[in-house]
Structure formats: structure tokens, C-alpha cells
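> This is a predicted model, with the sequence first.
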Amino acid sequence: MADDGMATTKGSIGEYYSAVQLRADRWTALRQTLEAAARHGPKARGAAKLAAKAEALLDSLTPIEAYWAFPGRAAFEHMRRQLAHGHLDDAAHLVRRAARALTSGAYRRRHIPLSIEDAEAEEMEDESTLSVEARALVRPYFEVLVVDDISEHQERWLRASLQRARRPEDAFVYEIVVVPSLEDALIGILFNHNIQAVIVRPGLRLKSENRLTVLTRYLNRVGEDEDVDALSPEDYGPELCRLVSKVRPELDAYLVTDRSVEDIAGMDLGHCRRVFYNQEDFLELHLNILRGVNSRYKTPFFTALKEYSKQPTGVFHAMPISRGKSISRSHWIQDMGAFYGPNIFLAETSATSGGLDSLLEPHGPIKKAQEYAARAFGAKQTFFATNGTSTCNKIVVQALVRPGDIVLVDRDCHKSHHYGMVLAGAEVVYLDSYPLSQYSMYGAVPLREIKHALLKLKAAGKLDRVRMLLLTNCTFDGIVYNVERVVEECLAIKRDLVFLWDEAWFAFARFGPTYRQRTAMAVANTLRQKLREPDYAKAHARHAKALEGADDEKLLETRLMAPPDARVRVYATQSTHKTLTSLRQGSMIHVNDQDFKGEVEQSFHEAYMTHTSTSPNYQIIASLDVGRRQVELEGFEMVQRQVEAAMSMRRAIATHPLLNKYFKLLTAGDMIPEAYRESGVQSYYSSSQGWTDIWESWASDEFVLDATRVTLAVGGTGWDGDTFKNAILMERHGIQINKTSRNTVLFMTNIGTTRSSVAYLIEVLVGVAKELDDRLDDASRMERLAFERRVKSLTEDLPPLPDFSRFHAAFRRDENSPEGDIRRAFFLAYDEKNCDYMPLDGEIDRVVRSGAEVVSASFVIPYPPGFPILVPGQVISEEILAFMRALDVSEIHGYRPDLGLRVFTDAALSIEAGAALRRAAE
């Protein structure tokens, strides 16, 4: 990446992954430089050098500030004039105010005067002292991007026209940013997270004059398939509206045009809310802008719950805690009331009337809240859940899968899916992910493996029974599928296959343009549109003709096209509480199924009723409603900052020599085999090449690595992952993480992660490395050898990860395909006489090596990694036994150390095998 000629301050431009971080650091550097210059005075030694540095910083900020409303062009030029005239005190004062307002966000809450007279007259207010209640009373602030190539005089007129339309009763306040071109508009909406609406006027041009690399690379996010250079000038406006909808679908766009109604009517304007002809009515435009933002700001259920809490009611139903009565009347639990405050109890009820609604049969504010969530996440229907994504997974499986249906399942998916298969009576084909044995973790299931399983079932005459493909996207460790390719190629083999994508850890992805393209709902909408296009039908006809008579190997090697009449049937389950704002166990089910209304709706309703409590927690539902509001209005900003924090962490770890001595930052090259990285991207940052623009790999590769998951190999410290997590991070430093493997720990940034949090983590890791250095420096020869042996056992002597073996013949219909009836095996184990225990002391090895089949009677789930290494009905292999012995975890569900593995008796297997043969004959 080019440095763009700016290396006079802390960090060159090329060192920044994000233009937002660059902007923040440049303002801080400018403030520090001008304060130093003001302290020393204009005649002091080095004053000229400081002034030149400040001028260079202003120059570097000039193209950046063109995309932001605060501090604004006039104030920015005023600062430059103060510096040019040698008024260092005044310049430093103005820059300090602007920088402080940018850091604290104060400009969003009140007017920040940036003229000397106004600034001196105003009392300084410390924004950090404002209470939550005080901030809640401030009208929310946003910015509107106006796209038009106009003069400064015309811009002032436009700004004044919109300001005159403001009214005291307006719910929001906004400022405008004016840019001249289509490219500048795209840079602006991807750079400035304050923008909530775009006004496209007829005078815009195509190209930007900005050549700052850190900004112009945002244009990559638009996609290589967009040929804007071929547009005629009259099409710039409508095309920009479409591109805004593609890149940031949550934004409102307004088109001002002088073209005829007939010309505009046939054009794709994306989500354009309103077209104004010839000359906009500024009051009407102003009202439309506020109305558009308000449509996203509304929280139907949260608002209803707040109103309910204000009502004086008599409680003559369940829940003594309702209205807080059982607490306020107590002599012993007043501390609970003091801790939580009154509102949570005033809003606690089991009533579904009084302005509230029923989660099981929503007709009011919950129904409306779910509709808003569907809009936000790109779904056709969205359903709230208050007991986690585990329940969501079971609801979807039970609604869609009938006993005897075949389901292809990612073997290392969350345990709720395996139990869901039991409840639904599915016959399961387990798919193996590629192993990363050196880090004791799995990656994801290669597309070739999925296609091979489908083609094998087709050859066995069982494709009609194949119902669903179930995959985890993204995995806990951050491996993300090419969702569009998986769906399209699988539909080419089975045109009505249902897809369930477990996006428990990926709800945030909808609100980052790079990430969105790999989400289930975005892909479903893209494919539904693609399959309807006439050109696609022609391309598919040519494709089908070229593959006539092709064997399986040819089909496995070819990128397949779904037939135009394929049915797009996609479901996603998301743990909103894991990656967005929601109380614990708040989750959502998103549906984009062309056959939902005709085939699934009734069964889905029954499954939802089966698994959803009749007494759902209203606070969780309200938090889902508010969390949706947040991501529609500031999800783009928060995800942007989340990725920035992770990238900063990656760079800090990768470039620190002491950390590299004991830790290894796992890159895309470490976690994704080369065969699945068509782009060739090895890492997101290297000291030799700088930052990699991840868009290319996310657009093309079979698998990519979620940048917000930072996996650190800790085997070089001599501590295993679990010990490092608990004894070092948590007990000593209060750092909490979720996931470890035998020799790795996983750090996840989220929408609440700050740069300070990242700095603290790096400080802790450096402290650990220094401690190890000191300990080894004083170690005896035997202590050093012991350390080296521990390191070797954690970095070299690692057992290979076992693949799924197979289901025993007693739980399969025949020998021709791998599906197994996990439900029969599960319930067969309910009878104790069908089961026995075999200890891991060598006896089981002798039996397995003799050729006898030992079959698991239960799920066996070690933590970590947290997924079943054995399921009911699975034949136990030597590789699985070796892996279990190598595990040094303290928690293995389904395994009793005092007894051993629970297995089926030979007699039980023999009876079941005979029953299976009789069923096959029938």
C-alpha cells in the first residue's frame, strides 16, 4: 500500500488498516503538535519544525475531512488560517476542542463552537460526567450525504435551505456532507459511519479526485462486477441509488432528477425511498429524511414495555416479582432491588394484554418487532427466541425434517444439532471438516466433500430422501464458508435442498459489506434474483449441455450452476446475545424459504410452540428489539470498529519480537489449506507487505478467516490452552475468553471492544513473555529440559484428529450409503440391559484391534473442543481412542472415568441388526 507521502507523524498511512483509525490518530497528533508549538512560542527553537509538522498533518486530514460534517470545511479552513498567521494559541485551542469532541462524540449531542469568541464564552462541559438518563434525553445526531458537483456558494445555499426546514419538534438532528461524485459517495458511505441518508442530485460526476489509497480502496467493496465506467451521465444518479442499496442496504436514498417518470420507472433504484422531480421541496425532503430514520429507530415492543411499566396496575396473576412488590415489601432482599433498580421489575409481567403481546401468537408489538428484524437482517420472516440458539436449531430441524429424512450434518457442529437430529428422527450423514491436528481443532467441510456425499446418495437412489444440509458459519474458530457457492452447487444436484446455516457467532456480519456477502440471508436474496434473470437461464442451458454424461469426478471438479427452477430454501439461526446487543439467550431465526408459506409454515408454528416457553422473558424480547434498532442505525460503525480492533491486535502481536518468541498468531495460511484459498492470501498483515485488502479473498475463496477471531498458539509457553485461559488470563489479569484447544486460545473482538482493551491485552501478553524470559534465564538445566519437553508435547507430539468412523449396520438401512438412524440408537440406550461400560485401560483396544465392532451408546463431548467425538450408534475406532487418551481436559460429557465408555452389548446390536434387515426387506 502506498504511503501517500505522509510519514512525518506517528505511523505512516500505509500502516493503517482503517481510515477511521487514521483520522483519529491524525487529530490526536495535530492536537499534540499544536499544543507543543503553543507552549514553546513562535520564536522558540524548533518552532518552525513543529509548525511545518502541523501543516503537514492538516494537509493529510484535508481529503479525509471532506467526508465528514464535523468539524466541517469552514472550521477546518479557519484552523489552517490561524496556523498560517502564526496564531499558535488560537489554532491549538480550536484543534483541542475539535479533537476532544471527536474523541468523546460530544458533537453528536450538542453544538461545539469552533470560533475563538464562542469557544471562550462557553463553559466547558465534561461529557464523561453525563448520566445515562441525560444522554437519553439528547436528540440523536446523524449526517446526510448530498451528492452533487456544486460550488461553495451553492453548497451554502443548500445547507441553509435544509436548516430552515428544521422544527423544534424534530426527533433527530442532522448535518450534511456534500461530495461531488459517484465514487466519492461510495467512499463516504463506507468511511463515514454517521451517514444515515443519501441525497443524489442531478449534477454529480462519476470519478473522485481523491487519490488517498486508504480511502480509495473502499471502492473495492463495491465489487468487480460493477462496470460504472460504461454509464452515461444521466444514469449516474439512479446507478448510485442502486449501489448504495447494495453496499449499505440499511441507508435511505433519495433521488432528485429531471428525467421523465417513464425513464425512471423502469430502472433499478435499489431501496430508494423517494424520487423528487426537477427541484426538491426542502421541507418535504427534510420530513422524508426524518421519517426514514425514524422507521429504523422505532422499537415496537420495547416502547410498549416502557409504556406498560408506567401504568398503575393491580397484580392478580402469577409472578409476585411483577411491579417489584415482593421485593419492596421484603425485609431481606432489598439489596436485589437496589442492584437492579425499579424499572426491570415494573416491566416484569406475564400479561399479554395492556399494550403487550404474546410471543407464541404475536399480533401486536412483538409481531411488528419481528418484521423490523426481518428487514434489518434481509430475511422474509424472523422469529425471536428467548432460550438461546440451541432451541432455535431444534425448532428449525423439527419443523423441516420428518422421521426417515436424510440430513447432511457438519460433524463438529454444536451439540444442539445432534440432539435435534434425535428429536426429529433424521437419518444422519456426518460430513468431516478438514483437520488442523497441529492446533487440535477442525476447520470446515470442503465443498467437494459435500458434493461427494450428495452424489453418492444420488447413485444409491436416495436423493429424494435428502432433506437438509446443516453447516456452521462461521465456525467458533472463525472459518467462514463461501455460502453462495455451497448453496448454488448443492442445488445443482438437488434442486429443493433445504439449508440451515448456524450463524450463532455471525449475527454481526450482516452489517459489514465485506462480511455480508457470506451470510445466509444475503446469499438467499442474491440467488433468488439471479435465478430469475433470463441471461442466467441461457448460461445454465449451455452449462448443462457441456456436462451431459459427465461422471462424478467431472462433477466434483466443476463449479456447478443451480437450475433456474431451483427452490431457494435457506434458514439461519443467530445468537444475537453473542455478537450484538441483547440479554443472554436472546436469539433469532431468519427465514428465506420460497416454500415456507405453502409447505412449512404450519409445521414451523408447531415446532415453535413445542420448544418455546409459554412464559418468555419480556426483557429478552425487548433487548432483541433494541439490538435490532442499534444495528440498523449504527451496526456499520460498530462492526467497522470491531474489525479495526482485531486488526490492530493482529498487527501488534505479529510485529512484537518478544511475543513471537513464545506465541504464534495463526493466520489464514495456518488455518485454511492452500487448496481452499484461491486468492493466495496468507495473512491479513505482515511486516514486509503491510495490510492485505481482505475483499478479494472474501469474494472468491472457498474458505476465509473471520478477522475478528484472533487465535493464538500458546504451546511455546509450556502451558496448555485451558491452563493459559484460567490460570494466566482469568485469575491473574481478569481477561475472559470462551474457546481453547490443547495448545491455542481464541480472542474475539465484538462491537463493544475498545482500543484500550486491545492495548491491555497486548500489555498482559508482553508481561507473560517477559516473565517466561526471566524464569528461563534463572532456570537450572533440568528445569529448562522440563520446559522444553512440555513445549514439545504441546507443539509437536499432538494426536491426529479422528474423522467420523461410521454408523453400525444395526442403525443403517443398507451398506450402500452412510446415513444412520441416530434416534433409534439414542433411545435403545435408555434400557440399561442394552448397555455396558468399557474402561480405557487397554481392554477396549484389544477388542477393537481384534476386528470386533464396539459401538457408542451415548454422545461423548469433550470440552474443549465442545462437539461430539462419538454419537449414539457410532463404531468406535482406534483413532478415536487415541485421541481420547491424548485429551487433557477436565470435562468430557458422556464419559465416566470410573466406568469408562458406555457401549451397546453384542446382544442388543444383534437384535437391532435383525430388525434393520426386516425393515429393509419391507
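Great, that's in hand.

> drop to CA atoms for contacts and neighbour counts, all remaining ones
Will do.

> show me what contacts Gly721?
Gly721 makes contact with Val714, Gly715, Thr740, Ser741, Arg742, Asn743, Thr744, Val745, according to C-alpha atoms under 8 Å, 6 or more residues apart in numbering.

> and it, how far is that from Gly478?
The gap separating Gly721 from Gly478 is 17 Å, by C-alpha to C-alpha, to the nearest Å.

> another structure for you, compare them:
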Amino acid sequence: MTKAQNTPIIEALKKYINDRTIRFHMPGHKGGQITNNAVIDFLGSRVFEADVTNVPGMDDLHQTHGVIKEAQELAARTFGADATYFLINGSSCGLQALVMAACNPGDKILVPRNIHRSILSGIILSGAVPVFFMPEYDQDFAIPLGVTPTTIANSLAGHPDVKAVMLVNPTYHGITSDLSTIAKIVHRHNVPLLVDEAHGPHLYFHEDLPKSALDSGADATVHGTHKMLAAFTQASMLHVKGDRINRQRLEASLRLLQSTSTSYLLLASLDGARAQIAEQGRQLVDKTLDLARYLRGKIKEIPGFRVFGEEKIGQPGVLGLDLTKVTVSVRDLKVTGFWAEQWLREKHHIQVEMSNVFNLLLLLTFGNWRSDVDYMLKALNELSEHVRQNPKLMKRYSPLPAVNLLPVIPEPVLTPREAFWAQSVATPLQQSVGRVCAEVITCYPPGIPVICPGERITSEIVEYLSLMRAMGVHFQGCYDGSMENVLVVK
């Protein structure tokens, strides 16, 4: 066995189970020995046998010295980091910890408007002040793109006291920015470049994919290992390179944010996912790229569908594209992405990654096979034919609204932290114009804030939220998920 194939956490779990230890410790299921339990009957006892706590020999995520430390060091070597931290509270806690490590209360952090709401949570927790800027935008597909070096340079020139820059790369749709140039600009200002790379842990393993964050000069990046690799949901990693990040403060922030009841199922899945990608990464990604290219080519042949493709590379904010994220426009069919998603689920038991007004997002990993892709193509052909043979359906959704899915940034009145802690009151959405928002409102997925705490609600925001509600969008992070009411500062 090579060093890369080592799985220290998994081996420690095996030993603990094989020792047949009599458990007078948590968790209460005692390794699945409870009978007449629906979830044990459903999943089997093996998963419960591996669900242990930090008993001797299993190390401690909050003070690593043994198998977790070894597994994290192997991960750092795999991804080219100086240090890696395993995350059991998802990518969200890693992003929050980075903001808390980089910013004191009152410090400015430069962030694009298409950040995930977890970054905004980190801003609230840290007391940092966000300086928002708009990423580039593709009007044709109605999706946010990456950012240009010029935008970053101009933003830093206007706010020379910024303490950190956080970018999203790749975007949810697989679009990457010119991180190498941006890193040089950011570092000239002597501040760290932090990257939400939750959707890009596989970028490190194939030359046909865009360049990864650490290879581009980023100081820290967060991976949603569960999103694109073979870890359990909520299992992620945080990687640091160089000395611009205060490691002591970062580790303290992680101890503050991560559960003290560590899930060894999540840790073991990180250990196994790392070993797999270290040994077979290029081969696995190569297979996935072949499937993605095949799927993209065939979808283009189906009437009514268009695919966001490599022809977009070179326009502002698009240095590269991860082909495994397949953005399919249904706009020409004159139906919404929401409707198309529901139709695929109900008629063919296919679940896409996400939909919005105009698009479907199909996410491919090495867990997909040619049979999956062929079945999807069959379903999309049927969807196209069904819509084109039902003009009443097309009339129902025609004309689709000409809406920018990334609204204009509202006026900041309070910092997000000030607004979060302020006294608030619920008010009907239609009567909220001019009031200061006291909550974060996001359309989910992908979780990009429409309005943040401390920003003034405008008529355009109300109109946008009303339209999204009428379209059937799912709202998250807010007091009233129906979007009838919003929380505003008293």
C-alpha cells in the first residue's frame, strides 16, 4: 500500500469495531444493538457500529494528535496545501471560520454579490463590514459569471483599508475567474485571498479542468468534498497555503463553530474520498469529462435546449469552465426551469441539481455512468417533444419575464451584524419598501442573498421577490418562507 492509499481514520474505526468493545459511552444506539428501530432496520447495523465518539485511539478533531492529524496531513499533501482541516459542519463552517480568522469587528471584506449565505453568516459572526461588488453576468443564460481582475483592482483602490478578499471560484455553474492575476493584485495590497471553492475539489486532478485556487495563488480555500467527490453530505475540507492566514485564530474559530460531537462517519468518508482521489483522481475525472462532453453534445441536438459551453470562454468573467457542470437553458421552449425540473422528477424519477426561471443545472461526477446520461437524454427528448406538442403549455409561460437573476445591490444602512441584533418586526412584503431589512433572504439553491441584513428594501427588490414567489422559488434563511412577510428593523 502506498502512502496515498493509507486511510488512518478508517483503519482506526475497523480496529475499534473488530475489538468488539463493550460500549458504556455515547452514542445511545451502542453500535446498532437497539432492536425495533426503524432506521437501523432500514440502514443496517454496520453504519451504527462505525458511529463512535472520540474514544481512545480515535483522536480528537478539536485537538488533533493521532489518526485525524495523519489524515489531514495526507489531505494537505494531496491538494497541495500547507495545512488541511476536516470539516463536519459542511463548507459553511469553513467559510465562516475564514472570515472570522481574517477580520476583526469593523474590518472591511471585499466580496462578490453571488456569495453563499454562509459567508454572510461569517460576516455577521465576525462583525466585519462587507464591501459588495457585482460579478459579471450573462444575460442570455441569466446566470452570474466570474469576476475580472479590473473589478478587483478598482474595488481595492476604492477601499484600500480592506482586510481580506473572498471570491467564489468556480461558481455554481462551473465558471472560473482569472484567479492567478487576481491573486497578484490582492497580494500587492498585502491582504489574503480567500476562495469558496466548494464546487471545485476535483479541479486539482485534471489538466482539462480550470486551474485550482491554491495553484492560482489563493491563501485559503474551502472544498465541499461531498459535492463533487465521494464523501458524505456535510463533509468538507479547508486548505491553507502560505502565512497570510493566522492559523491560531483560524483553528480557534473552527473550534468555536464545529460540533464537539464529532461524526466519525463524516471523518471516515473524508479519509476515504481523499485516498480515492489521490490514487485515481485523473482517471476518475477523465471518465467524468468524457461523459460531460457526450451529454453536452447530445443535448445541443435536442430542439429547444441550449447549453452554456466553451464558446463563452474569453468573455469578461469567464476564464475557464468546468464541463462537469452542465447548464441547460429551457428558455426557447417557453417553459421555466422549475417546471422542467418537476416534470423530469415526476415523469422519469430524475432529480437535477437545481433549476431557476430559465435553466436546469445537471451535475456530473465519477458516480455517474453512461446509462445515467443516456436515460437523461431520453427524458430530455421526451420533454422537448411534450412541450412542442402542447402549445397551451408554451402559451402559459410565454412571454417569460426579462428578469436579472442577480438584483442590483441595495443601499447599506447598517452593518449585517448591527441589523441582525437590532429589534425587528415582521411586516408584509408589499409594505416593506424603504425599511431596513433585518434578515438574509436567499433563493435556494444556490443560496445567493437577494438582500442582506442592514440593506434598504427597494421597490425593485419587492418586485423581484414577488416574481420569484410566483415562479415557485424556494426561499431560505428568512423568517417567513412564503415571503408574505419580511423582518425589518424597528
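Nice, I can see it. Note that the structure is a prediction, hence the values are computed from the model and not measured.

> Next, format the contacts of Gly721 of the first structure as CSV and append distance to Thr33 of the first structure, neighbour count and secondary structure.
Formatted as CSV, the contacts of Gly721 of the first structure follow (distance: C-alpha to C-alpha, whole Å; neighbours: other C-alpha atoms under 10 Å; DSSP: H, G, I helix; E, B strand; the rest coil):
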residue, distance to Thr33 of the first structure, neighbour count, secondary structure
Val714, 40, 25, coil
Gly715, 44, 25, helix
Thr740, 44, 28, strand
Ser741, 46, 22, coil
Arg742, 48, 26, coil
Asn743, 45, 27, coil
Thr744, 42, 27, strand
Val745, 40, 24, strand
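
> And the furthest pair within these?
Farthest-apart pair in those is Gly715 and Thr740; separation 11.7 Å (C-alpha to C-alpha).

> State the next helix or strand along the chain beyond the longest strand seen in the second structure.
Ranked by residue count under DSSP state E, the longest strand found in the second structure is strand 162-168. With elements assigned by DSSP states H and E, the helix or strand that comes after strand 162-168 of the second structure is strand 175-176.

> Mean per-residue distance, that following strand versus the first structure.
In this overlay with the first structure, the average offset of strand 175-176 of the second structure from its partner residues is 1.0 Å by mean C-alpha distance after the TM-score superposition for the first structure.

> which stretches of the stretch 1-150 of the second structure form helices?
With helices called from DSSP state H, counting those that start in this stretch, the stretch 1-150 of the second structure shows them at 8-18, 38-43, 46-49, 67-79, 90-102, 117-126, 149-158.

> Can you lay out those as JSON lines showing mean neighbour count and distance to Met483 of the second structure?
Listed next are the helices of the stretch 1-150 of the second structure as JSON lines, based on neighbours: other C-alpha atoms under 10 Å; distance: least, C-alpha to C-alpha, whole Å:
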{"stretch": "helix 8-18", "mean neighbour count": "18", "distance to Met483 of the second structure": "44"}
{"stretch": "helix 38-43", "mean neighbour count": "11", "distance to Met483 of the second structure": "35"}
{"stretch": "helix 46-49", "mean neighbour count": "16", "distance to Met483 of the second structure": "39"}
{"stretch": "helix 67-79", "mean neighbour count": "22", "distance to Met483 of the second structure": "42"}
{"stretch": "helix 90-102", "mean neighbour count": "27", "distance to Met483 of the second structure": "24"}
{"stretch": "helix 117-126", "mean neighbour count": "23", "distance to Met483 of the second structure": "17"}
{"stretch": "helix 149-158", "mean neighbour count": "15", "distance to Met483 of the second structure": "33"}
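
> quick one: which of those is nearest Lys325 of the second structure?
Closest approach to Lys325 of the second structure among those is made by helix 90-102 (18.8 Å; C-alpha to C-alpha).
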